[in-house]
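Asker: I'd like to go over a predicted model; first the sequence, then the structure.
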Amino acid sequence: MATDFWSSSHYRRWIVDRATLRQARADDREYASDEQLALLGIFFANLISKLGKKLELRQRVIATATVFFRRFYLKNSYCDTDPFLLVAACCYVAAKAEETPVHVKNIVSEARALFNSPEYDMKTFPTDNTRLAEMEFYLVDDLECDLTVFHPYRTLLTLCGKEGSVETEYIEEAVETEAGEVGIGIDDPRYWGTGQGKLELQEPALQMAWFIINDTYRFELCLLYPPHLIAIAAIYLTCVLHPSTRTSIQAQSATRVTAQPTSSASSSASTSAPRRSIRQAQSSTTGFSRAKTKDKQVDTIGWLAGLNVSMSLIATLAQEIISLYCLWDKFTDDVGPESARGSISNARKNRLISTQMNIDEEEEDSDDDQPKKVNSVYLTRLWRHMRDAREADLAHPPTANPVPVNKLLVRSDLIS
């Protein structure tokens, strides 16, 4: 197992580009639109979360199972496989990979009880344990035995100075494992930047950032971006959308603007360079000044600017997460307690993103065949339609020549 994300198989093999994702959905795109395929991705991620909760799996295990699901469909298509059986197999393998194994009988019984509900109506889910065990081998083979997955959770806690804390239930699991996700050390220049201070987030704000990371697994962001970028984007969105945190940042900005004229006046009063003796005195008191600044509240904007990452990339990633919530609003499935969807949906009405939201609403696809709101029943039927259409195309390919009934008659026609 790699102790560093940058030398792991996650970084070297499973961070792909958008062209790879589009090529992976080439077969499915013949039977469904891009929006419908994205909704199917949200649907199956929710299904993994529901099954994981029934099996009493930790959030980290559920996230690992979702990543396995995404990686499998980089090489396969929805219309050629059974995603419901794969959901159970991903939970089964992820529980083993995270060292919290669940017996195969429990997986099959809970999955069958969930999938046979009227919401999904998957009465064809196998009752034989060997079917799930066989699917496990197919999954591990397509994953190329790369079962180490890094998640943004520990990066979030490390950047916020909460690593090793067990103050709340939702961060207890993050302190147990995942060593090395932040790099070789916390002073790693890859993204730690200056490393001066930790961001001080209130407990509700930290919880919101945690839930935003949970929601990113509904989309394919875990295949496009390293986990530390997702964690920083979650912090960025929390600073913008969390009311009390946004108010605190605005107060810091107002204080900085008020103090700027005073600093400029003092700098103009002393235009000449300080003497060498003064510089030595200043350098001797550097330790005292650093100790004094530790007691001050960390400037959020300065802290974000000090990170060694591209803030334009972080802003782009944040916009993609907001677009995910815009798409997710079309799905009427119940929102779990560990999701920030409700808070984000309300916060999107804020003036800070109202212009972007109006643009997104104008660019929505007005397909008459798809309802404005979809549910699990609709998406299950959509997958069945894709599978049946695929089987029909494979049985009767449009470019194949019809098989002659009597080859002798065909040969005589050719001779004549």
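Answerer: Noted; the coordinates are in hand.

Asker: from here on, contacts and neighbour counts on C-alpha atoms
Answerer: OK.

Asker: May I ask which helix or strand encompasses residue 259?
Answerer: helix 243-269 (DSSP states H and E).

Asker: for that helix, which positions count as buried?
Answerer: 245, 249, 252 (16 or more other C-alpha atoms under 10 Å).

Asker: JSON lines please, covering those residues and showing distance to residue 138.
Answerer: Supplementary listing: these in JSON lines, determined by distance: C-alpha to C-alpha, whole Å:
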{"residue": "245", "distance to residue 138": "46"}
{"residue": "249", "distance to residue 138": "50"}
{"residue": "252", "distance to residue 138": "54"}
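
Asker: Strands of the chain, residue ranges please.
Answerer: Secondary structure of the chain (DSSP state E): no strands located.

Asker: Run through the helices of the stretch 101-250 of the chain in chain order.
Answerer: Under the criterion DSSP state H, counting those that start in this stretch, the stretch 101-250 of the chain contains helices at 104-115, 129-142, 153-159, 203-216, 221-224, 227-241, 243-269.

Asker: What number of neighbouring residues does the residue nearest to residue 325 when sequence neighbours are not counted come out with?
Answerer: Counting by C-alpha to C-alpha, 6 or more residues apart in numbering, the nearest residue to residue 325 once its immediate chain neighbours are dropped is residue 341, at 6.7 Å. Residue 341 has 23 neighbours, counted by other C-alpha atoms under 10 Å.

Asker: Residue 217 versus residue 341, what's the distance?
Answerer: 13 Å (C-alpha to C-alpha, to the nearest Å).

Asker: Residue 287 now?
Answerer: Distance from residue 287 to residue 217, by C-alpha to C-alpha: 44 Å.

Asker: Identify the residue nearest the geometric centre of the chain.
Answerer: residue 216 (2.9 Å; C-alpha atoms, centre = their mean).

Asker: residue contacts, the nearest residue in space to residue 106 that is not next to it in sequence?
Answerer: Excluding the flanking residues, the one nearest residue 106 by C-alpha to C-alpha, 6+ apart is residue 55, at 7.8 Å. Listed by C-alpha atoms under 8 Å, 6 or more residues apart in numbering, the contact partners of residue 55 are 102, 106-107, 110.

Asker: Against that first model, consider the following:
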Amino acid sequence: MNNYWESTQRKFWTFSKQQLAAERKKMEEAERNLVNMYPLPDRRLLSIYFYHQLSKMARPLGIRQQALATAQVYIRRFYLKVEMRRTNPALVLATALYLACKMEECPQHIRMVLAEARHCWDTSFNDISKIGECEFTLISEMNSQLIIHHPYRSLAELQTQFQLTQEENALAWSIVNDHYLTDLPLIHAPHVIAITAMFLAVVLKPTQGGLQIHAAGVANALQTLGNARGGASQGTNRCQKLVDWLAESSVDMEAVIECTQELISLYEIWESYADKNCKDQIAKFVRARGLDK
């Protein structure tokens, strides 16, 4: 967290939900014809699809999770400035991953990234210079502000402080990964995300049967948080300790609640996710507008 408060992330890339909505509305109005001609699925469903595609590209190259997370933030920032239907998402994702690997000090050869992108997207672009051009555009749209502060470091510190079990830590890590599928990286500080993930992991009590997260479980955790804020908290000692710590700390409880609500919405909509739907809708505008050339 040491440099987050002075970072470009905090100064230029942190918005309220209202500001984000206004930015997107302005872009939609400017691109009204395109938007009407090529309807797209909910932004969160597209984010899930993009994450699956990024993971497929990253796995054979052994790319670390943090570089994947940085790429996801780059893509979200870029599409806040540029209408998606004016781009080839396959190229944007490959370029974001390539750039993120450089920034996270695990660089990949451009040819390797291109090869994985072609394999993943079944795409026809095979020119390295395309990634070079797109990289320039990405950097330019982000005003060369490329350093991303992630919740993972805060989570590691909290894990030690609260002695999370291995299962709780795995669940918290998984929740942090999931938050990149929402607008939360553009709204809240990394430590708020880490605290939310840790709180949910302790309250949700991961079972041996796996770490699948359901909206209902998160909603119950939200109730616990609401009770805690109202001073009516009971429950396990661990939960109580956490809730007391939250109440005494300078952490914004409203922010933690907002993060939890955002995650509930994600897990609810995830149930209607269909890979093919996202793929087809993207392919439609990419092909029709000749963006895959």
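Answerer: Yep, it's here. All values derive from a computational prediction rather than experimental measurement.

Asker: Just want the angle from the helix holding residue 259 of structure 1 to helix 227-241.
Answerer: 90 degrees (axes from the mean of the first three to the mean of the last three C-alpha atoms, to 10 degrees).

Asker: re the thing from before, what does the residue nearest to residue 106 of structure 1 align to in structure 2?
Answerer: Correspondence of residue 55 of structure 1 to structure 2, assessed by TM-score structural alignment: residue 61.

Asker: from the contacts of residue 55 of structure 1, which two are the most distant?
Answerer: Using C-alpha to C-alpha, the contacts of residue 55 of structure 1 span at most 11.2 Å, a distance reached by 102 and 110.

Asker: was I right about residue 68 of structure 2 contacting residue 98?
Answerer: No - in this structure, residue 68 of structure 2 is not within contact of residue 98 by C-alpha atoms under 8 Å, at 9.8 Å.

Asker: Tell me if I'm right that the residue nearest to the centre of structure 1 and residue 320 touch.
Answerer: No - contact criterion C-alpha under 8 Å: residue 216 of structure 1 and residue 320 do not qualify, at 9.5 Å.

Asker: Which residues are in contact with residue 47 of structure 2?
Answerer: Taking C-alpha under 8 Å, 6+ apart as the test, what residue 47 of structure 2 contacts is 181-182.

Asker: Now which residue in structure 1 aligns to it?
Answerer: So, by TM-score structural alignment, residue 47 of structure 2 is matched to residue 41.

Asker: between residue 287 and residue 217 of structure 1, which one's more packed in?
Answerer: Taking other C-alpha under 10 Å, residue 287 of structure 1 and residue 217 do not tie; residue 217 has more neighbours (21 against 10).

Asker: wait, doesn't the more buried one sit right on residue 68?
Answerer: No - using C-alpha under 8 Å, residue 217 of structure 1 makes no contact with residue 68, being 11.1 Å away.

Asker: So what's the residue count around residue 7 of structure 1?
Answerer: By other C-alpha under 10 Å, the burial measure for residue 7 of structure 1, its neighbour count, is 12.

Asker: Residue in structure 2 paired with it?
Answerer: Checking TM-score structural alignment: residue 7 of structure 1 goes with residue 6.

Asker: Show me whatever sits in contact with both of residue 217 and residue 68 of structure 1.
Answerer: Contacts common to residue 217 of structure 1 and residue 68, judged by C-alpha under 8 Å, 6+ apart, are absent.

Asker: hmm, who's touching stretch 222-234 of structure 1?
Answerer: 11, 14-18, 67, 70-71, 150-153, 155-156, 182, 209-210, 212-213, 216, 314-315, 317-318.

Asker: and it, which stretch of structure 2?
Answerer: Using TM-score structural alignment, stretch 222-234 of structure 1 pairs with 185-197 in structure 2.

Asker: Run a quick neighbour tally on the aligned partner of residue 84 of structure 2 in structure 1.
Answerer: Superposed on structure 1 with TM-score structural alignment, residue 84 of structure 2 falls opposite residue 78. Other residues near residue 78 of structure 1 come to 19 when the count uses other C-alpha under 10 Å.

Asker: quick one: contacts for residue 78 of structure 1?
Answerer: Contacts of residue 78 of structure 1 (C-alpha under 8 Å, 6+ apart): 28, 383, 386-387.

Asker: Now, those residues that are in helices?
Answerer: Among those, the members falling in helices are 383, 386-387 (criterion: DSSP state H).

Asker: Among the residues you listed, which one sits closest to residue 23 of structure 1?
Answerer: residue 386 (17.3 Å).

Asker: Neighbours of that closest one, how many?
Answerer: Neighbours of residue 386 of structure 1 (other C-alpha under 10 Å): 21.

Asker: do the same with the one 3 residues further on
Answerer: Residue 389 of structure 1 sits with 15 neighbouring residues when counted by other C-alpha under 10 Å.
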